[in-house]
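Novice: Pasting the sequence and the predicted model now:
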Amino acid sequence: MPTDFTQLSLDLAQLCRETAKFIRQEAASFDRGKVQQKGVSDLVSYVDQETEKLLVAGLRRLLPEAGFITEEGTTGADTRAEYTWIIDPLDGTTNFVHGLPCYSISVALLHHSELVAGVVHEVAQDESFRAVRGGGAYCNERRIHVSDVAELSGSLLATGFPYSKFDRLDAYLAVLGQFMQSTHGVRRVGSAAVDLAWVAAGRFEGFFEFNLNSYDVAAGLLLVREAGGHITQFLEDGDPLFGREVVASNGRIHQAMQATIAEFWA
């Protein structure tokens, strides 16, 4: 049983840093013909699967008693009561496949129902974002904080586009249109983990997206919280980790973001 989550997070960051080297190596000669499709716009490659195997092997050395929630399912149904690793081995697979340099490794540790450590490693820029419950958030060992912008009109937001379950598309587009008119702009980076890390670092003031999975957001949620930000579901506090929708912000614009979403999201 770990007693020092800070040291565990440092070890986790090093594991992600080493694993990122494999992804960069594969990116240099990646063959798009080897891509599989879960859906029209939901892609998976051997790089996702092999990266997950490397991470799982390393995490088992770090914390043998922990179970796993993984995107690619390489561990099978392996969840346990006390500690659970939540892993997205390559968040932004579509970017990776098309050669767009923004994709990440996201790993978080859940203790019962509480996130206690997390790392988002943005592979192309080799930026390591790390957080520990009660211990703050860091980027490459530099302490980070959310921005101090207080008005929606001075904010830059991030979002993600749905790639399945388009039944809420009209409402989402209405929300997006309103934010486009009331902020400095809305960006679609292509990795929810990176979006959340960049909210934590003060690069974005806010982020919103729906149809998310726990492995997309787990590490990023902890980063935002530890950097001084706020996280809810679209219309209420709810459960952003498993609730499939997230509003994350610097806290100062959070009420305005939720009020804007509430105009169209019922």
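Specialist: Thanks, I have it.

Novice: rest of the way, CA atoms for contacts and neighbours
Specialist: Fine.

Novice: which residues in the stretch 51-200 of the chain form strands?
Specialist: Counting by DSSP state E, counting those that start in this stretch, the stretch 51-200 of the chain has strands at residues 67-70, 83-91, 104-111, 114-122, 127-132, 136-139, 142-144, 156-159, 185-187.

Novice: Could you point out which of those sits nearest Leu221?
Specialist: strand 114-122 (8.5 Å; CA to CA).

Novice: How about His121: what's its closest non-neighbour residue?
Specialist: Closest residue to His121 apart from its sequence neighbours, by CA to CA, 6 or more residues apart in numbering: Ser128 at 4.5 Å.

Novice: Comparison target below:
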Amino acid sequence: MGVPPKALDIAVTAAKEAGRLLLFHHRKPLRIKIKDNNPRNLVTNADTEADAAIRAVILGSFPCHTILSEESSHEGREYTWHVDPLDGTTNYSRGGDYFCTSIALAKGRDIILGVIANHLSGETFTAVKGEGAFCNGKKIRPLEIAGLGEAMVCVDSGYSIGRRMHTFELAKAIAGAKAVRMKGSGALSLCEIATGRVDAYLHMGSKAWDYAAGAIIIREAGGIVTDLHGREWLLDTSESVLAAGSKQVHRQFLSAIAKLVGQE
């Protein structure tokens, strides 16, 4: 597996250092810019400061590693860190509570550890490949439910109008779910699947830094992460993310979407 010594501890330290800055700026005036000429895609000074703090911690211990972040990149080799210093920027920019920091480490294309920190709740979710998933040191598992009709499902629509419209169309497939929520932090939603608070998640479009940590946390907890067609979610998957806590819910979710788009 090849997890570098103390890599998990370093990732947790980096996430907590980011959290210190994010909590300092929370509900205070922010400098807000738009990214990629998209007024729905925001970045704040808190994002960039948290990103710099994470980079300093990681590169201080692993100077030859690569860092790929939503806010920056650093060239390296073999090991790559996938970082979102602030997942849920729009929520955060309005003083909302649903945001986190997400950090994952991959060796080649293999995700080997993940850390997601919910700074306001004080919950830190961790996973190392082959060792299970934990929240504040306590092992976590998804909730086993009968099927999609009993499921609480989270959906995120992203920043593209086209993808939003597609997401809303696909959401018809889960109209019969017990509850549907749109929370605005995919990384936290994946952690909620791993703990049994949520049962499934759908998002059209994905970046490795958004979902790498959540993917290993869910899988180590016993859940499933694929794309919309049921193929294993990988670091280079860009089309979609579909996650579920149980095979039954995942299978029914895929089937409902396939029927909706006329694939069955």
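Specialist: Nice, thanks for sending it over. Computed from a prediction, not measured in an experiment: that's the story for all the values here.

Novice: Tell me how the two chains score on TM-score.
Specialist: After superposition, the two chains reach a TM-score of 0.91 (TM-score structural alignment, normalised by the length of the second structure), with 258 aligned residues with a CA RMSD of 1.9 Å.

Novice: picking up where we left off before, mind putting the strands of the stretch 51-200 of the first structure into TSV with distance to Leu212 of the first structure and mean neighbour count?
Specialist: Converted to TSV, these look like this (distance: least, CA to CA, whole Å; neighbours: other CA atoms under 10 Å):
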stretch	distance to Leu212 of the first structure	mean neighbour count
strand 67-70	14	23
strand 83-91	12	27
strand 104-111	14	27
strand 114-122	16	26
strand 127-132	20	26
strand 136-139	22	23
strand 142-144	25	17
strand 156-159	11	24
strand 185-187	17	17
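
Novice: residue closest to the middle of the second structure?
Specialist: Centroid-nearest residue in the second structure: Ala187, 2.3 Å away (criterion: CA atoms, centre = their mean).

Novice: before we move on, the earlier item: now the counterpart of the residue nearest to His121 of the first structure in the second structure: how far from Asn136 of the second structure?
Specialist: Superposed on the second structure with TM-score structural alignment, Ser128 of the first structure falls opposite Thr124. Here the criterion is CA to CA, to the nearest Å. By it, Thr124 of the second structure lies 5 Å from Asn136 of the second structure.

Novice: again with Ala15 of the second structure
Specialist: 13 Å.

Novice: Check His65 of the second structure too.
Specialist: 26 Å.

Novice: same thing with Ser121 of the second structure?
Specialist: Counting by CA to CA - Ser121 of the second structure and Asn136 of the second structure are separated by 11 Å.

Novice: residues near Lys38 of the first structure, how many?
Specialist: 9 (other CA atoms under 10 Å).

Novice: C-terminal to the helix or strand hosting it, what's the next element?
Specialist: Element membership of Lys38 of the first structure, judged by DSSP states H and E, is strand 36-39. Moving toward the C-terminus from strand 36-39 of the first structure, the next helix or strand (DSSP H and E) is strand 42-44.

Novice: thinking again about what came up before, doesn't Val107 make contact with the residue nearest to His121 of the first structure?
Specialist: No: contact between Ser128 of the first structure and Val107 fails when scored by CA atoms under 8 Å: they sit 11.5 Å apart.

Novice: intersection of neighbour lists for these two?
Specialist: 119-120 (CA atoms under 8 Å, 6 or more residues apart in numbering).

Novice: So what does Asp195 of the first structure match up with in the second structure?
Specialist: Counting by TM-score structural alignment, Asp195 of the first structure lines up with Ser189 in the second structure.

Novice: Who are the contact partners of its match?
Specialist: 154, 183, 198, 201.

Novice: any idea how far the aligned partner of Lys138 of the second structure in the first structure is from Gly229 of the first structure?
Specialist: Residue pairing (TM-score structural alignment): Lys138 of the second structure is matched to Arg142 of the first structure. Distance of Arg142 of the first structure to Gly229 of the first structure, computed by CA to CA: 17 Å.

Novice: now the longest helix along the first structure against strand 114-122, angle please.
Specialist: Determined from DSSP state H, the single longest helix within the first structure is helix 5-27. On the basis of axes from the mean of the first three to the mean of the last three CA atoms, to 10 degrees, helix 5-27 of the first structure is oriented at 30 degrees to strand 114-122.

Novice: now for helix 5-27 of the first structure, which elements pack on it?
Specialist: Packing contacts for helix 5-27 of the first structure, counted by 3 or more CA pairs under 8 Å, 6 or more residues apart in numbering; DSSP states H and E, involve helix 46-62, strand 114-122, strand 127-132.

Novice: got the contact list for Ala15 of the second structure?
Specialist: 54, 85, 101-103, 115-117.

Novice: And Ala13 of the first structure, by the same measure?
Specialist: Ala13 of the first structure neighbours (CA under 8 Å, 6+ apart): 119, 121, 128, 130.

Novice: Counterpart of the first one over in the second structure?
Specialist: Spelled out, it's Val119 of the first structure. Per TM-score structural alignment, Val119 of the first structure is aligned with Val115.

Novice: quick one: the residue nearest to its match when sequence neighbours are not counted from Ala194 of the second structure, how far?
Specialist: Nearest residue to Val115 of the second structure in three dimensions, chain neighbours excluded: Thr126, at 4.6 Å (CA to CA, 6+ apart). Using CA to CA, Thr126 of the second structure is found at 11 Å from Ala194 of the second structure.

Novice: Between these two, which contacts overlap?
Specialist: 133, 217.

Novice: Need the residues that contact stretch 137-144 of the second structure.
Specialist: With CA under 8 Å, 6+ apart, stretch 137-144 of the second structure has contacts from 132-134, 193-197, 199, 221-223, 245-246.

Novice: Now for the counterpart of Ala53 of the second structure in the first structure, how many residues are close by?
Specialist: Taking TM-score structural alignment, Ala53 of the second structure has Leu54 as its aligned residue in the first structure. Leu54 of the first structure has 16 neighbouring residues, counting by other CA under 10 Å.

Novice: Spatially nearest residue to Leu54 of the first structure, not counting backbone neighbours?
Specialist: Thr19 (6.9 Å).

Novice: can you pull the contacts of the one you found?
Specialist: 51, 54-55.

Novice: If I align to the second structure, which of the residues you listed are still contacts?
Specialist: Mapping the contacts of Thr19 of the first structure onto the second structure (both residues aligned by TM-score structural alignment, their matches' CA atoms under 8 Å) leaves 51, 54-55 still in contact.

Novice: Lys178 of the second structure: how many residues sit nearby?
Specialist: 13.

Novice: Now do it against Cys154 of the second structure, distance only.
Specialist: 11 Å.
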